[in-house]
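Asks: Quick one, what's the 3D model for this:
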Amino acid sequence: MKKIFGLAMAGWAALMMIAGSAQATTFPAQPLRLIVPFGAGGITDLVARLLAQQLGKELDQTVIVENRAGAGGMIAAQAAQNAKADGYTVFMGTVGTQVVNPLLASKINYDPHAFVPIGMVTGSPYVLAVRSDLGTETYAQLVSHARQEPGLLNFGSAGVGSSPHLGIELFKLTEKLDVRHIPFKSGGEAVSAVVGRHADMVMDAIPVIMPQVKAGKLHALVLADSQRSPAAPDVPSSAELGAPELRISSWNVLLAPPGTPPQIVAVLETALQKTLADPQLKAHLEQQGSQVYTGTQDEYQHFIAAERSKWQRIVQTADISLE
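Replies: Purely as a prediction, here's the structure:
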């Protein structure tokens, strides 16, 4: 009886391997859905749309971007986690969805650790910018202005707990300032609010901020990085200005729902790496100020652990909460 059972189990395992191999061979047989946790116009959306176009070419299928804004990315993350684990739904994870949300709320409606990492995508350092009529032309002038009138200035962000929000909180902690927060649904909306003079300052990635700077609608005061970026050569780095601790970047990681078969993940990972190696895509991203990230799943886990340690300190010090 044991022998028969063992043979049956071996046969079942062999069938599963064959089925998995066949599934990977035929995948993808239909369009894919890429869920983005923020609205149109922000850095995550911009990167997702560039990625979707080239990834679709590699997979020989259409990749449809689906924006699901709200609740600091938790609405999108829950939808992605609950999606069928067949490879046809993927998720653009961010520092907010994968690191910050669990630090801000005692209960969240998804498990950031449950997703299957396909690979890192990009990172982009943040620029602090102000409305063009604020009267501050330099970082030092902005700091002086904020200190002279505590609580008067305000900033827009992509929402409570978003990386643009945390970027300004880091700025406030670095310079010991009192600046009020106005949350919006996306980074694009926050930038538009500052351009429209409904908010005083905003912090977001280079591709989001610099077009408005070049149009004369915003003044870029500092790049939150250790050195200047070729995409914003006239913007001084925080290290240059004596604030080396002011460093923040937006990053994105492509994830699959929990339980996605390894064979399918392997197909997606190969397509992603080929996509990110495409010279035209890489040049386009770098021209915008986004840096292509690559790495193994182990490297991803180390990266996440370091980010969690960093932002836990900032969240606790700034006393930020989603509740």
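Asks: going forward, measure contacts and count neighbours with C-alpha atoms only.
Replies: Fine.
Asks: Who are the contact partners of residue 222?
Replies: 127, 128, 129, 139, 235, 236, 237, 238 (Cα atoms under 8 Å, 6 or more residues apart in numbering).
Asks: quick one: terminal-to-terminal distance for stretch 256-270?
Replies: By Cα to Cα, to the nearest Å, the extent of stretch 256-270 from end to end equals 14 Å.
Asks: chain center to that stretch: distance?
Replies: 20 Å (Cα atoms, centre = their mean, to the nearest Å).
Asks: Tell me the spacing between residue 266 and residue 176.
Replies: Taken as Cα to Cα, the span from residue 266 to residue 176 is 47 Å.
Asks: which residues in the stretch 101-250 of the chain form strands?
Replies: 116-131, 154-157, 180-183, 201-205, 218-223, 249-256 (DSSP state E, counting those that start in this stretch).
Asks: hmm, back to that, of the contacts of residue 222, closest to residue 254?
Replies: residue 127 (23.9 Å; Cα to Cα).
Asks: what's the closest non-adjacent residue to that closest one?
Replies: Leaving aside its sequence neighbours, residue 127 sits nearest to residue 223 (Cα to Cα, 6 or more residues apart in numbering; 4.5 Å).
Asks: Can you give me the neighbour number for that neighbour?
Replies: By other Cα atoms under 10 Å, 32 other residues sit near residue 223.
Asks: cool, residue 288 as well?
Replies: Considering only other Cα under 10 Å, residue 288 is surrounded by 22 other residues.
Asks: Please apply the same query to residue 263.
Replies: Residue 263, neighbours per other Cα under 10 Å, totals 18.
Asks: looking at this, it is in a helix?
Replies: Yes - counting by DSSP: H, G, I helix; E, B strand; the rest coil, one finds residue 263 located in a helix.
Asks: and it, what is it in contact with?
Replies: Residue 263 neighbours (Cα under 8 Å, 6+ apart): 20, 21, 23, 24.
Asks: Can you lay out the residues you listed as TSV showing secondary structure and neighbour count?
Replies: Listed next are the contacts of residue 263 as TSV, based on DSSP: H, G, I helix; E, B strand; the rest coil; neighbours: other Cα atoms under 10 Å:
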residue	secondary structure	neighbour count
20	helix	15
21	helix	14
23	helix	16
24	helix	19
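Asks: Closest to residue 195 out of these?
Replies: Among the contacts of residue 263, and counting by Cα to Cα, the member closest to residue 195 is residue 24, at 47.8 Å.
Asks: The closest one against residue 267, yeah?
Replies: Yes - with contact defined as Cα atoms under 8 Å, residue 24 reaches residue 267; the gap is 6.9 Å.
Asks: contact partners of stretch 311-323?
Replies: By Cα under 8 Å, 6+ apart, stretch 311-323 touches 99, 100, 103, 104, 105, 160, 161, 166, 169, 170, 173.
Asks: for comparison, sequence B:
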Amino acid sequence: MSTRRSFLSATAALTTATVPLLGQAQAESSSQNKLLRAIVGTAAGSTPDVIMRVIQDRVGGALSKTIIVENRLGAAGQIATEYVANQANDGSTFLVASTSMMITTPLLNPAVKYSYGKNIVPIVGLGSVGYVVVTGTGPGAPKTLNELFDQLRKSSGSYSSYGVGAFGQLGAEMLMERAGVKALHVPYKSAAMPDLIAGLNTFAVTTVSEAVPLVASGRLRALAVASPTRMASLPTVPTVAESSSGKIDLSNFSLEVWYGLFAPAKTSSTFISTLSNVVIDTLKRPEVQTKLDAASVVVTPLSTPVFAKKVDTDFGFWQETLKRLQASGRLS
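Replies: Just a heads-up that it's a prediction; the model follows:
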């Protein structure tokens, strides 16, 4: 943990191959120095991809650079993260990453070839996407979160997610742990919602961005949002905490995935500070916030030290949570 907290103080000087951002001596050709690569570990159209593409031209313009978004898919973001962790620390390449890529995936899979704070470090926080508990709308489908719990007590039921360790699975198991119930986990590589709509699974915990259009069209029912307060995109849906009862304490229950920019370790503090400031200024623009709001992204610009502290705090939370869920046999 101390390595993560002190990454800035341990930043090394740039080598002669470094590509500085603002008018410093350049060792590479001018055409190369004008390009920055933003590596995204998910497909085009995914939330981190959308965030980066919304801001890339504005951020690039402010830096007098051209930012290229490059999607490197595979292994739930591990390939992209490992790639960036092994790039030169010259400021030419950075990563758009999430909570799962930086924290939960390494905790669940110690074999990954990167480690937050050791060979990859934070630049700036971008925002987050919340989660919502959803079910089908067919006969017998629960209409409230407590009705869902009652059904699971009477019969096991099932829930869908995008795989073991995916945030949807973690959220579902954390929720059922609080309620003292269990359900069969049905993992999907993609398209988990059609079977839920068809009534083949009992419920799912999924992102607001995935749920909103399906709820609006009447194909899914939102039971509760896993956020501290109600969401503007689902204003009539209560929070999980609001569903607390005398039997079940759901207070302070929250599940979100955040997104941020990260760089190879020992990247210049000048580069990190400059990019962080420009990104924060860009995210504050009303037109940018409008576009990201349409993608159900809660824009939360966080400076490098504030973002680093958040990552550290979340690392501790997930380390404890995953250990507990694994010990109880809930992660399978």
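Asks: hang on, the earlier thing: out of the contacts of stretch 311-323 of the first structure, which is most surrounded?
Replies: Neighbour max across the contacts of stretch 311-323 of the first structure (other Cα under 10 Å) = residue 161, 27 neighbours.
Asks: Counterpart of residue 114 of the second structure over in the first structure?
Replies: Using TM-score structural alignment, the partner of residue 114 of the second structure in the first structure is residue 110.
Asks: What helix or strand is the aligned residue in the second structure for residue 44 of the first structure located in?
Replies: Matched to the second structure by TM-score structural alignment, residue 44 of the first structure sits across from residue 48. If you go by DSSP states H and E, residue 48 of the second structure is part of helix 47-63.
Asks: tell me how far that helix is from the chain's mean position?
Replies: 17 Å.
Asks: try stretch 302-309 of the first structure
Replies: 14 Å.
Asks: Kindly report the same for stretch 298-305 of the first structure.
Replies: On Cα atoms, centre = their mean, the centre of stretch 298-305 of the first structure falls 15 Å from the chain's centre.
Asks: so where in the second structure does that stretch end up aligned?
Replies: Going by TM-score structural alignment: stretch 298-305 of the first structure matches residues 305-312.
Asks: Now that stretch on the first structure. Mean distance?
Replies: For stretch 305-312 of the second structure, the mean deviation from the first structure after alignment is 1.9 Å (mean Cα distance after the TM-score superposition for the first structure).
Asks: Next one: the residue positioned nearest the centre of the first structure relative to residue 271 of the first structure, how far apart?
Replies: The residue lying closest to the centre of the first structure (Cα atoms, centre = their mean) is residue 94, at 3.2 Å. Residue 94 of the first structure is 20 Å from residue 271 of the first structure, where distance means Cα to Cα.
Asks: Next up, the contacts around residue 300 of the second structure.
Replies: Per Cα under 8 Å, 6+ apart, neighbours of residue 300 of the second structure: 125, 126, 127, 128.
Asks: any chance of those residues in JSON lines, plus neighbour count and distance to residue 56 of the second structure?
Replies: What follows is the contacts of residue 300 of the second structure, written out as JSON lines (neighbours: other Cα atoms under 10 Å; distance: Cα to Cα, whole Å):
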{"residue": "125", "neighbour count": "29", "distance to residue 56 of the second structure": "15"}
{"residue": "126", "neighbour count": "27", "distance to residue 56 of the second structure": "13"}
{"residue": "127", "neighbour count": "21", "distance to residue 56 of the second structure": "15"}
{"residue": "128", "neighbour count": "20", "distance to residue 56 of the second structure": "18"}
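Asks: Take those and lay them out in a markdown table including distance to residue 217 of the second structure.
Replies: Formatted as a markdown table, those follow (distance: Cα to Cα, whole Å):
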| residue | distance to residue 217 of the second structure |
| --- | --- |
| 125 | 33 |
| 126 | 29 |
| 127 | 27 |
| 128 | 24 |
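Asks: Could you list which of the contacts of stretch 311-323 of the first structure belong to helices?
Replies: Judged by DSSP state H, those include 103, 104, 166, 169, 170, 173 as members of helices.
Asks: What does the fourth one correspond to in the second structure?
Replies: Residue 169 of the first structure maps onto residue 173 in the second structure, with residues paired by TM-score structural alignment.
Asks: which residue packs closest to its match, ignoring adjacent ones?
Replies: residue 330 (6.5 Å).
Asks: go on, residue 41 of the second structure?
Replies: residue 77 (4.4 Å).
Asks: wait, that neighbour sits on residue 42?
Replies: Yes - under the criterion of Cα under 8 Å, residue 77 of the second structure makes contact with residue 42 at 6.5 Å.
Asks: Contacts only, for residue 217 of the first structure.
Replies: 131, 132, 195.
Asks: before we move on, back to that, if I read this right, the match of residue 114 of the second structure contacts residue 76, doesn't it?
Replies: No - Residue 110 of the first structure is beyond contact range of residue 76, at 9.7 Å (criterion: Cα under 8 Å).
Asks: Tell me which of these two has more neighbours.
Replies: residue 76 (25 against 20).
Asks: hang on, the more buried one in a helix?
Replies: Yes - note on residue 76 of the first structure: a helix contains this position according to three-state DSSP.
Asks: what sits against the aligned residue in the second structure for it?
Replies: The equivalent of residue 76 of the first structure in the second structure is residue 80 (alignment by TM-score structural alignment). Contacts for residue 80 of the second structure (Cα under 8 Å, 6+ apart) come out as 39, 40, 41, 71, 72, 73, 74, 95.
Asks: from what I can see the third one touches residue 82, true?
Replies: No - taking contacts as Cα under 8 Å, residue 41 of the second structure lies outside contact range of residue 82: 10.1 Å.
Asks: higher neighbour count, the two?
Replies: The residue with more neighbours, out of residue 41 of the second structure and residue 82, is residue 41; 27 against 18, by other Cα under 10 Å.
Asks: Okay, that one and residue 73 of the second structure: tell me how far apart.
Replies: Going from residue 41 of the second structure to residue 73 of the second structure by Cα to Cα gives 5 Å.
Asks: swap in residue 45 of the second structure?
Replies: 13 Å.
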